[in-house]
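In: Dropping the sequence and predicted coords here.
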Amino acid sequence: MHDQNKLWRIALYGVLLYAAVYYLLPLYVMVTTSVKSMDEIRAGNLIALPMSITFDAWTKAWATACTGVDCNGLSGYFWNSVKMVIPAVLISTSLGALNGYVLSKWRFKGSELTFALILFGVFIPFQVVLLPMAQTLGWFGLARSVAGLIFVHVVFGIASTTLFFRNYYVGIPDELIKAARLDGAGFWRIFFKVVLPMSTPIVMVVLIWQFTQIWNDFLFGVVFSSGDSQPITVGLNNLANTSTSVKEYNVDMAAAIIAALPTIVVYVLAGKYFVRGLTAGAVKG
């Protein structure tokens, strides 16, 4: 019996190791290619380690690579994404927390219908609302701007953040809220003093979720922005599709890593909090 368990354990670790190698191999190829010269890329093997490491491709991708007719690299696009993602994540998370709090602990007549209508927004295909949203941005004077992208991502993020927070807050005992109300606490005091301190797991889940969704978005970025307001995903697409006399694969790989680096860092540093938040009740309903 002991030998059989040992064999199963070895088989399990073998499968996990194979899966890890399978999923990490593309990242390995991207990283190694980005630090090779073009001469080495042409002469070498795709998965071979670099004979000499150079960061010229990274420098070019960041500062001088052409993205269409503009040859200033991805730096401007990157900072556009930073200026867009931070307020969009914070606003959508805050509104989702308030919505979830109201819909779970301060139920009113029609609250279930309201939640159902908000939840419907999770399942609406983004393509369906491109034209109405473009018209709305035009009315508000936010078309083709970073502020417009923030507005779009907040609107489309509220449905998901409300769902996460509402399902989490349902698990908080109603007795806590009733006891706080008997002690004279009102709506905002209960939220900040009772509910919010218990919300760390779900807050981490929503922050990571929203950051990833907004940073990696391409559709809204390419439709609702132009010129100096375009995010990093649009800049990466422009760089990859810009025709040059020689295709510089090392620059393309460096650019792709630059675009993906913030989400990778977030998951490496805060991934355990994401898992803890989910297991703590973020997917309950």
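Out: Good, I have the coordinates.
In: only C-alpha atoms for contact and neighbour calcs from this point on.
Out: Will do.
In: Run the chain-centre distance for the helix or strand hosting residue 179.
Out: Per DSSP states H and E, residue 179 falls inside helix 174-182. Put simply, helix 174-182 sits 35 Å off its chain's centre (CA atoms, centre = their mean, to the nearest Å).
In: ok now the next helix or strand after it, how far from the chain's centre?
Out: Scanning forward in sequence from helix 174-182 by DSSP H and E, the next helix or strand is helix 187-190. Centroid separation for helix 187-190 versus its chain: 30 Å, with CA atoms, centre = their mean.
In: Buried residues, helix 187-190. List them.
Out: By neighbour count with 16 or more other CA atoms under 10 Å, helix 187-190 contains the buried residues residue 190.
In: Which strands or helices does the helix or strand that it is followed by pack on?
Out: Sequence order places helix 200-216 as the next helix or strand after helix 187-190, per DSSP H and E. Using 3 or more CA pairs under 8 Å, 6 or more residues apart in numbering; DSSP states H and E, the elements in contact with helix 200-216 are helix 75-105, helix 146-169, helix 232-241, helix 249-277.
In: helices and strands around the longest one, which ones?
Out: Right, the one you point to is helix 75-105. helix 111-120, helix 146-169, helix 200-216, helix 232-241.
In: Tell me which of those is the most buried.
Out: Of all the helices and strands packed on helix 75-105, helix 146-169 has the most neighbours on average by mean count of other CA atoms under 10 Å, namely a mean of 23.
In: hang on, the earlier thing: return the set of buried residues in the helix holding residue 179.
Out: 177, 180.
In: How about residues contacting it?
Out: 105, 190, 194 (CA atoms under 8 Å, 6 or more residues apart in numbering).
In: who are the neighbours in contact with the last one?
Out: By CA under 8 Å, 6+ apart, the residues touching residue 194 are 176-177.
In: Can you tell me which residue is spatially central in the chain?
Out: Central residue of the chain (CA atoms, centre = their mean): residue 212, 0.8 Å from the mean position.
In: before we move on, back to that, I'd like the helices and strands packed on helix 200-216 as CSV, with distance to residue 27 appended.
Out: As requested, the helices and strands packed on helix 200-216 are arranged in CSV below (distance: least, CA to CA, whole Å):
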stretch, distance to residue 27
helix 75-105, 20
helix 146-169, 28
helix 232-241, 17
helix 249-277, 9
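In: Residue 22: which of those is closest?
Out: Each of the helices and strands packed on helix 200-216 has some distance to residue 22 by CA to CA; the shortest is helix 249-277, at 17.5 Å.
In: same for that closest one, what does it pack against?
Out: Counting by 3+ CA pairs under 8 Å, 6+ apart, helix 249-277 packs on helix 2-34, helix 56-63, helix 200-216, helix 232-241.
In: Of these, which is nearest residue 100?
Out: Nearest to residue 100, of all those, is helix 200-216, at 11.2 Å by CA to CA.
In: dropping in the other structure now:
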Amino acid sequence: MSLSRVLIYSLVLLAAVFYLLPLFVMLMTSLKDLEEIRSGTLLSLPQGLNFDAWSKAWGTACTGVDCNGMKGFFWNSVLIVVPAVIISTILGALNGYVLTKWRFRGSNLFFGMLLIGTMIPFQVILLPMARTLGFLGLAGTTSGLIMVHIIYGLAFTTLFFRNYYISIPNELVNAARIDGAGFWLIFFRIVLPISVPIVVVSVIWQFTQIWNDFLFGVVYSSGDAQPITVALNNLVNTSMGVKEYNVDMAAAIIAALPTLLVYIVAGKYFVRGLTAGAVKG
């Protein structure tokens, strides 16, 4: 092994340790009791495996005046993420398909306007979206928050699928048209089956963005309809007596665990999917 390769691996290892250190501290702290936290150091290993903090964070920790833990808010996030990811991915696939294989007059202008949606910061749409949800009677509901995430994520999913589909030869679609296949048959039988890489990209992107979102969750939901990120903020900022750092760390890991698992399991497919449509032909 050459010296340059050793240096590269050493730098990569140092970077990995640097980025994983906070997760290590959180995990170790969540496995200690309060007395051990006070008497030890951040990097010290726990004297034993103590999952009391995890049990309390999940089932009995107080998030404001509610002391039912994180479990209800965790399932709220699941109920928000699953339909929002599925619907925004399907609509993005249809948009990308139309914008590349069934172009209409002004399609490039339409795509350019839609592309602006990827550059709009969250804060800009807070007030108009709040007024829209109020008009529709969806303010403070899970359904309203799902709609917000679908609309905001649609520009990104459309961009992903459009850039991927533009690399698919038009002759493939034209041949299907000659054989009598229509819009939907071509989409479901030809285009969609070869879209697995970019579907994975869209799902990972949307899942991560929606699960980790705090701003939309705290603005457009309330009470028992709030996602886990809002509950985590409420738990950390709720103090009754002694500050329980082990419970806070356990709750933070519970909130982050789904996205960590997604990237561990499917991270390599995310990179492959992004590069699959990078070169036309």
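Out: Arrived safely. Predicted model only: the values in this text are computed from it and were never measured.
In: related to what we said a few turns ago, could you dump the helices and strands packed on helix 75-105 of the first structure to CSV with distance to residue 19 of the first structure?
Out: What follows is these, written out as CSV (distance: least, CA to CA, whole Å):
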stretch, distance to residue 19 of the first structure
helix 111-120, 35
helix 146-169, 30
helix 200-216, 23
helix 232-241, 28
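In: Select, out of those, the one closest to residue 128 of the first structure.
Out: helix 146-169 (12.5 Å).
In: Report the mean deviation for the closest one after fitting onto the second structure.
Out: Compared with the second structure after fitting, helix 146-169 of the first structure deviates on average by 0.4 Å (mean CA distance after the TM-score superposition for the first structure).
In: Which residue numbers in the second structure does that helix align to?
Out: The aligned range for helix 146-169 of the first structure in the second structure is 142-165, by TM-score structural alignment.
In: Among the contacts of helix 174-182 of the first structure, which one lies nearest to residue 153 of the first structure?
Out: Once CA to CA is applied, the member of these that ends up nearest residue 153 of the first structure is residue 105, at 26.3 Å.
In: Return the residues in contact with that closest one.
Out: Contact analysis of residue 105 of the first structure by CA under 8 Å, 6+ apart lists 169-170, 174, 177.
In: and what of residue 257 of the first structure?
Out: Residues counted as contacts of residue 257 of the first structure (CA under 8 Å, 6+ apart) are 30-31.
In: for the one 5 residues further on, same thing?
Out: With contacts defined as CA under 8 Å, 6+ apart, residue 262 of the first structure is in contact with no residue.
In: what residue of the second structure matches up with it?
Out: Under TM-score structural alignment, residue 262 of the first structure pairs with residue 258 in the second structure.
In: wait, residue 25 of the second structure sits on residue 45?
Out: No - using CA atoms under 8 Å, residue 25 of the second structure and residue 45 do not qualify as a contacting pair, with a distance of 9.2 Å.
In: hang on, the earlier thing: looking at the helices and strands packed on helix 249-277 of the first structure, which is closest to residue 42 of the first structure?
Out: That would be helix 2-34 among these, by CA to CA, at 10.7 Å.
In: Give me the mean distance between stretch 83-101 of the first structure and the second structure.
Out: Mean for stretch 83-101 of the first structure is 0.3 Å (mean CA distance after the TM-score superposition for the first structure).
In: For that stretch, grab the matching residue range in the second structure.
Out: Under the criterion TM-score structural alignment, stretch 83-101 of the first structure matches residues 79-97.
In: again, but for stretch 16-35 of the first structure
Out: Stretch 16-35 of the first structure lines up with residues 12-31 of the second structure when matched by TM-score structural alignment.
In: which outside residues touch that stretch?
Out: 37, 42-46, 48-54, 245-250, 253.
In: mind checking the end-to-end distance for stretch 235-242 of the second structure?
Out: Taking CA to CA, to the nearest Å, stretch 235-242 of the second structure runs 13 Å from one end to the other.
In: right, and residue 121 of the first structure touches residue 156 too?
Out: Yes - when contacts are counted by CA under 8 Å, residue 121 of the first structure is listed as touching residue 156 (7.3 Å).
In: about what we covered before: and the helices and strands packed on helix 249-277 of the first structure as a markdown table, adding distance to residue 129 of the first structure?
Out: Below are these laid out as a markdown table (distance: least, CA to CA, whole Å):
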| stretch | distance to residue 129 of the first structure |
| --- | --- |
| helix 2-34 | 34 |
| helix 56-63 | 33 |
| helix 200-216 | 17 |
| helix 232-241 | 20 |
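In: right, and those helices - which one's nearest residue 284 of the first structure?
Out: Among those, the nearest to residue 284 of the first structure by CA to CA is helix 200-216 (11.4 Å).
In: could you give the angle of the closest one to helix 249-277?
Out: Put simply, helix 200-216 of the first structure runs at 160 degrees to helix 249-277, going by axes from the mean of the first three to the mean of the last three CA atoms, to 10 degrees.
In: Over in the second structure, find the residue span helix 200-216 of the first structure aligns onto.
Out: Counting by TM-score structural alignment, helix 200-216 of the first structure pairs with residues 196-212 of the second structure.
In: quick check, distance from the matching stretch to the centre of its chain.
Out: 6 Å.
In: same thing with stretch 274-281 of the second structure?
Out: Distance of stretch 274-281 of the second structure from the chain centroid (CA atoms, centre = their mean) equals 23 Å.
In: for stretch 91-104 of the first structure, same thing?
Out: Computed by CA atoms, centre = their mean, the chain-centroid distance of stretch 91-104 of the first structure equals 19 Å.
In: now swap in stretch 26-44 of the second structure and tell me
Out: Centroid displacement of stretch 26-44 of the second structure relative to its chain, using CA atoms, centre = their mean, is 30 Å.
In: for that stretch, how far is the first residue from the last?
Out: 11 Å.
In: what comes up buried for it?
Out: 26-34, 37.
In: Pick the one among those closest to residue 217 of the second structure.
Out: The shortest gap between residue 217 of the second structure and any of these belongs to residue 26, at 24.0 Å (CA to CA).
In: roughly how far apart are that closest one and residue 277 of the second structure?
Out: Counting by CA to CA - residue 26 of the second structure and residue 277 of the second structure are separated by 38 Å.
In: and what of residue 145 of the second structure?
Out: Distance from residue 145 of the second structure to residue 277 of the second structure, counting by CA to CA: 31 Å.
In: any idea how far stretch 176-188 of the first structure is from the chain center?
Out: Centroid displacement of stretch 176-188 of the first structure relative to its chain, using CA atoms, centre = their mean, is 35 Å.
In: Same check on stretch 70-79 of the second structure?
Out: 14 Å.
In: quick one: contacts of that stretch?
Out: 57-59, 61, 142, 211, 224-228, 231-232, 251, 255.
In: Going by neighbour count, which residues of that stretch are buried?
Out: Buried residues in stretch 70-79 of the second structure (16+ other CA under 10 Å): 70-74, 76-79.
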